[in-house]
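1. Model the following, please.
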Amino acid sequence: MQDRSASRGRRKGTGLLLVVAVCVGTWLVQNGARTTVTPPVPSAAQAFAAGQHTDAAADPLPPSEPVRFRIPRIRVDAPVMPLGLSPDDSLEVPPAGKSNLAGWYRGGTSPGARGAAIVAGHVDNDRGPAVFYDLGTLQRGHRIEVLRKDGRTAVFTVDAVEVYENEDFPDGKVYGPADRAELRVITCGGGFDSRSGYRGNVVAYAHLIGVRERRG
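-> Prediction:
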């Protein structure tokens, strides 16, 4: 995912459906799209299962902007920038030159508050792997931590990790409302075509299980 990538969006009623990202993958093109360097994708075992039970959820927090995003299992520790919408209603993306940067859709839910918060980041840029390169290796039960402006750290557990082809991207499932505090982490992924780029997206789903208060 790099600077020629853009998430197409459309408005429906008063809500926003942020449609699947178009991701070119310059780094892979420069390397001949070798399969040995393509990002990992989640296995079918990490997808949602029928009747799947998830851990009890923590009570939602008041809204507060995220300032840092951590996934210890895949060594992600990145600052967070707010993302808005472009004039054509497409979701902005973090600057392609900054590999270690996550973006949060500020027009939606803040991480830890009630609803589904959206965080997106590049899988690669022209220099190589970026912040969410290893997102597809996450498994159920892995932790995601979001440090918020109010000093609290919202702790999430991963419920599922799925990969979608562009034409099959489930808008309602990914961007729809939630009754508890949930998180969606999105990057480019799936198959890769050197002419058109990544053919899909990897999405990690998580829900809030705890809060660490500011120390001191």
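
2. only C-alpha atoms for contact and neighbour calcs from this point on.
-> Noted.

3. which SS class is residue 79?
-> With DSSP: H, G, I helix; E, B strand; the rest coil as the basis, residue 79 sits in strand.

4. In this structure it contacts residue 94, no?
-> No: at 11.0 Å, residue 79 and residue 94 do not qualify as touching, with contact defined as C-alpha atoms under 8 Å.

5. residues shared between the contacts of the two?
-> Jointly contacting residue 79 and residue 94 under the rule C-alpha atoms under 8 Å, 6 or more residues apart in numbering are 101-102.

6. Who has more neighbours out of the two?
-> residue 94 (23 against 16; other C-alpha atoms under 10 Å).

7. What sits closest to the more buried one if chain neighbours are left out?
-> Leaving aside its sequence neighbours, residue 94 sits nearest to residue 103 (C-alpha to C-alpha, 6 or more residues apart in numbering; 5.9 Å).

8. I'd like the structure of this one too, to check against the first:
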Amino acid sequence: MAAGGPSAGAAAEAPAAAGAEPEAEADAGASPAPAQLVLLAPRGVRIPRIGVSARVVHLGVAQSGEWEVPDEDVGWYRHTAPPGTPGNAVLAGHLNSPWGLPRVFARLRELRAGDLVEIDLVDVTDPRDDGARSTAPSVGRYRVAETRLVPSTAVDVLAPTDDDRLTLITCAGTWNIGRREYSHRHVVIARPEA
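-> Predicted coordinates for the structure are as follows:
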């Protein structure tokens, strides 16, 4: 994948001002300056097989302890790994609306091994920039490795991992009107394209 986790950029030295005294050479044993880490965050997702082309918003956990879920977009849980770095990057989207209309991940269950998932990644190294001003995102390309149905109470699919993976989640199963939730979750695991 072209874009990814922490990387160091080469910094160009500014030319010395005319008439300025040359600086003393650095100590041969001195440690180099720490490299600037580049932080990438997802801003868009495309899944051609099921016709998804959506914005990605950053989510967390509500004060009630429930996971936030976006109304229309795909949500990346910011306490999970950023896509393109070692770890589990978790993205979620609704199956349908309260009125039964299809939402962004309505067709997630149709994905099969080998299907393409593309993630637009933007540099958010500057904490004052939420990525909205970035003009040239890099693209992370992933391939579906597995799909599965899990109970709605399963949290292992959210756990950190050592490998770079995307976990896409939506609701599935039967609607429990009393609990106002579906019985299961459809989970798709995608790994970086080789």
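
9. Got a TM-score for the two of them?
-> Between these two chains, after superposing, the TM-score reads 0.69 (TM-score structural alignment, normalised by the length of structure 2); 147 aligned residues with a C-alpha RMSD of 2.1 Å.

10. Thought residue 169 was touching residue 188 of structure 1, still the case?
-> No: if you go by C-alpha under 8 Å, residue 188 of structure 1 and residue 169 don't touch, sitting 11.9 Å apart.

11. shared neighbours, the two?
-> 200-201.

12. more neighbours, those two?
-> residue 188 (35 against 16).

13. Find the residue at the geometric middle of structure 2.
-> residue 83 (4.1 Å; C-alpha atoms, centre = their mean).

14. Where does the aligned residue in structure 1 for it fall, secondary structure wise?
-> In the superposition onto structure 1, residue 83 of structure 2 corresponds to residue 111 when matched by TM-score structural alignment. Under DSSP states H and E, no helix or strand contains residue 111 of structure 1.

15. Excluding chain neighbours, give the residue nearest to residue 111 of structure 1 in space.
-> residue 117 (5.2 Å).

16. Are we agreed that residue 174 of structure 1 is in a helix?
-> Yes: secondary structure of residue 174 of structure 1 (three-state DSSP): part of a helix.

17. That one: what's it in contact with?
-> 184, 203.

18. ok so, going back, number of nearby residues for the residue nearest to residue 111 of structure 1?
-> 26.

19. thought it was touching residue 179?
-> No: applying C-alpha under 8 Å, one finds residue 117 of structure 1 not in contact with residue 179, separated by 11.9 Å.

20. Going by residue numbers, what spans are strands in structure 2?
-> Remark: strands assigned in structure 2 by DSSP state E are 40-47, 52-59, 74-77, 87-92, 116-123, 138-151, 164-176, 181-192.

21. Of all the ones you listed, which one is nearest residue 101 of structure 2?
-> strand 164-176 (13.6 Å; C-alpha to C-alpha).

22. And the alignment partner in structure 2 of residue 66 of structure 1, how close does it get to residue 97 of structure 2?
-> Alignment note: residue 66 of structure 1 maps to residue 42 in structure 2; criterion TM-score structural alignment. Distance, residue 42 of structure 2 to residue 97 of structure 2, using C-alpha to C-alpha, to the nearest Å: 24 Å.

23. neighbour-wise, which of those two wins?
-> residue 42 (28 against 13).
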